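>>> Attaching a predicted model along with its sequence, questions to come.
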Amino acid sequence: MEARRLAAACEGPNCQMPGVKKQPARGAKPAPIKRRDRERTRQEILDIAFEEFAENGLSGGNTDAIAARANITKRLIFYYFNSKEDLFTAVLEMAYAEMRAAEEGLHLEALEPEAAIRRLAEFTFDFHQAHPQFVRLVSIENIHRGRHMASSRRLKEMTQPSISQIAKVLERGAACGAIRPGIDPIELHMTLNALSFFAVANRHTFEAQFAWDMSSPKAKAQRRAEIADLLWRCVRKD
């Protein structure tokens, strides 16, 4: 275990393991020992793995390719992440954490109920449009029946603030008579994500089948407005 720890902390041509002396060339000064920053290396692996898995899936994702792009050994990947499956789970956690962190910046509590619902819809649509790799990664996890998400406590915990934020908007809207009571925040979250997700995940097949523009700025703006209208009509009290 100690040898493994030392090997991970020190790598490269200038790294020197304890008990192993490297003789410098005649007349040359000994090269300084270079040590990797652990967190920076781990994050670099995650960033590259995110692109690899989003493009090629879990089965097609290649840890050799990830190691080559990160300029590290494959052994170092498995030092930080015990297996390819664990690496994929960590990538999912990172991707969802980015979305949840962005959601926290919406401050829906400061908006009137209708404005809050529309802001939530617009944000969700914009996030999916700006992160097609996130959409592909979620689709891949669904192919694997969500088993990595099911095993991650972190992924389960990070959903709570998102649902709580929606629940508070619904409660506040119901209290002032703007939103009909009894709406399940998880159901609303699912409806919104289904609408926004489809606009990215099914764009190419829908365009090919119906010859319908879903990619131009004009088409995206129209769809964005339509989803915001749909969500508000879904929750408002007539």
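Yep, it's here. Numbering: from 1, shown residues only.
>>> switch to C-alpha atoms for all contacts and neighbour counts from now on
Noted.
>>> I'd like to know how many residues surround Val169.
22 (other CA atoms under 10 Å).
>>> Check it against this one:
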Amino acid sequence: MTIETANIAAGRSRTNDPEATKRNIIEVATKEFAENGLSGARIDEIAAKTKFSKRMIYYYFGDKDGLYLKVLEDCYSRVRATEAALNLEGLSPLEALKTLVGFTFDHHTSNEAFIRLVMIENIHHADYIARSPVIQQLNVTAIDAIRKLYERGVAEGSFRPGLDAIELHWQISALCFFNVSNRATFSAIFKRDLGTSESLARLKEAVVDMIVRYVKAD
């Protein structure tokens, strides 16, 4: 069997599995949107890289906007699913908070496409996220998890009272997000590579420590 024949056969096999087809398209589209933005991404490029036709992409996702929204939903779904698997309720509030912050830092560090997509969506004033009940519900669940964690800590006296769960989520996200979104500019301006394993380890430790100091009871 030639390479060309094998590729054709693989393509036919994938079309017989709609979920695998959609997964492949979303994976390629995630990279395309993250690299080029919503306006710069091209369905032609996505089709070429997946070896599926534009017609099939439109069949599954409607149009480019529909595909972009599915990419956003997929990114948020994956991060929230991994958070849910952390078993925070099985840890003490302090250890659960450290685990959550450390996970968020590691996730953002290893998922630059997610960071770029969030930045792109902010350029669009969150128009697409606002249309998605999927993303809205996912983030309600994330805030509920933080709220429960925080309330457990307050109840046992390890966390100080009076903090807001959404604001706490904001602060965790901000410290972990900036590490990726502004790493290139900081490294260039200050002539120091903040992306080395040593730098990232120090930054992660500092971020966890800052959040713990902020939340911990005196």
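Alright, I've got the coordinates. From a predicted model like this one, the values you see are computed outputs, not experimental measurements.
>>> After superposition, what's the TM-score, could you say?
Between these two chains, after superposing, the TM-score reads 0.92 (TM-score structural alignment, normalised by the length of the second structure); 210 aligned residues with a CA RMSD of 1.9 Å.
>>> Translate Lys191 of the second structure into the numbering of the first structure.
Counting by TM-score structural alignment, Lys191 of the second structure lines up with Ala211 in the first structure.
>>> Which element, helix or strand, includes the residue mapped onto Met99 of the first structure from the second structure?
Under the alignment by TM-score structural alignment, Met99 of the first structure pairs with Val79 in the second structure. Element membership for Val79 of the second structure (DSSP states H and E) is helix 64-84.
>>> now Leu230 of the first structure
Assigned by DSSP H and E, Leu230 of the first structure falls in helix 217-235.
>>> Okay, buried residues for that helix please.
220, 223-224, 227-228, 231-232, 235 (16 or more other CA atoms under 10 Å).
>>> how far apart are that helix and its match in the second structure?
When the second structure is superposed, helix 217-235 of the first structure averages 0.4 Å from its matched positions, counting by mean CA distance after the TM-score superposition for the first structure.
>>> distance between that helix and the chain's centre?
24 Å (CA atoms, centre = their mean, to the nearest Å).
>>> need the helices for the first structure, in chain order.
Counting by DSSP state H, one finds helices in the first structure at the ranges 2-9, 38-60, 63-70, 74-80, 84-104, 113-130, 132-143, 147-150, 153-157, 159-175, 185-201, 203-210, 217-235.
>>> Which elements pack onto the helix holding Leu230 of the first structure?
helix 113-130, helix 185-201 (3 or more CA pairs under 8 Å, 6 or more residues apart in numbering; DSSP states H and E).
>>> Specify the angle between the helix holding Val79 of the second structure and helix 54-61 in degrees.
Here helix 64-84 of the second structure points in a direction 50 degrees away from that of helix 54-61 (axes from the mean of the first three to the mean of the last three CA atoms, to 10 degrees).
>>> what's the mean deviation for helix 64-84 of the second structure versus the first structure?
Looks like 0.4 Å for helix 64-84 of the second structure (mean CA distance after the TM-score superposition for the first structure).
>>> In space, not sequence, find me the middle residue of the first structure.
By CA atoms, centre = their mean, the mean C-alpha position of the first structure lies nearest to Ala95, the distance being 1.3 Å.
>>> Leaving out sequence neighbours, find the closest residue to it.
Phe134 (6.6 Å; CA to CA, 6 or more residues apart in numbering).
>>> show me what contacts the one you found?
54, 95, 128 (CA atoms under 8 Å, 6 or more residues apart in numbering).
>>> Same check on Ile129 of the second structure?
So Ile129 of the second structure contacts 69, 72, 121, 135-136 (CA under 8 Å, 6+ apart).
>>> Can you tell me which of the residues you listed comes closest to Thr30 of the second structure?
Nearest to Thr30 of the second structure among the contacts of Ile129 of the second structure is Leu72, at 8.2 Å by CA to CA.
>>> State the distance from that closest one to Asp106 of the second structure.
19 Å (CA to CA, to the nearest Å).
>>> Neighbour count: these two, which is higher?
Leu72 (22 against 15).
>>> So that one is in contact with Leu117, correct?
Yes. In this structure Leu72 of the second structure lies within contact range of Leu117 using CA atoms under 8 Å: 7.3 Å.
>>> Nearest residue to the residue mapped onto Leu200 of the second structure from the first structure in space, please, no chain neighbours.
Mapped onto the first structure by TM-score structural alignment, Leu200 of the second structure lines up with Lys220. Distances taken as CA to CA, 6+ apart place Met214 nearest to Lys220 of the first structure, at 6.3 Å, with adjacent residues excluded.
>>> again with Arg69 of the first structure
Nearest to Arg69 of the first structure is Ile48, by CA to CA, 6+ apart, at 7.4 Å.
>>> Translate that neighbour into the numbering of the second structure.
Using TM-score structural alignment, Ile48 of the first structure lines up with Val28 in the second structure.
>>> got it, and Ile117 of the first structure?
Residue correspondence, TM-score structural alignment: Ile117 of the first structure in this structure matches Leu97 in the second structure.
>>> Any figure for the gap between that match and Arg147 of the second structure?
Leu97 of the second structure is 11 Å from Arg147 of the second structure, by CA to CA.
>>> and those two? which has more neighbours close in?
Leu97 (21 against 18).
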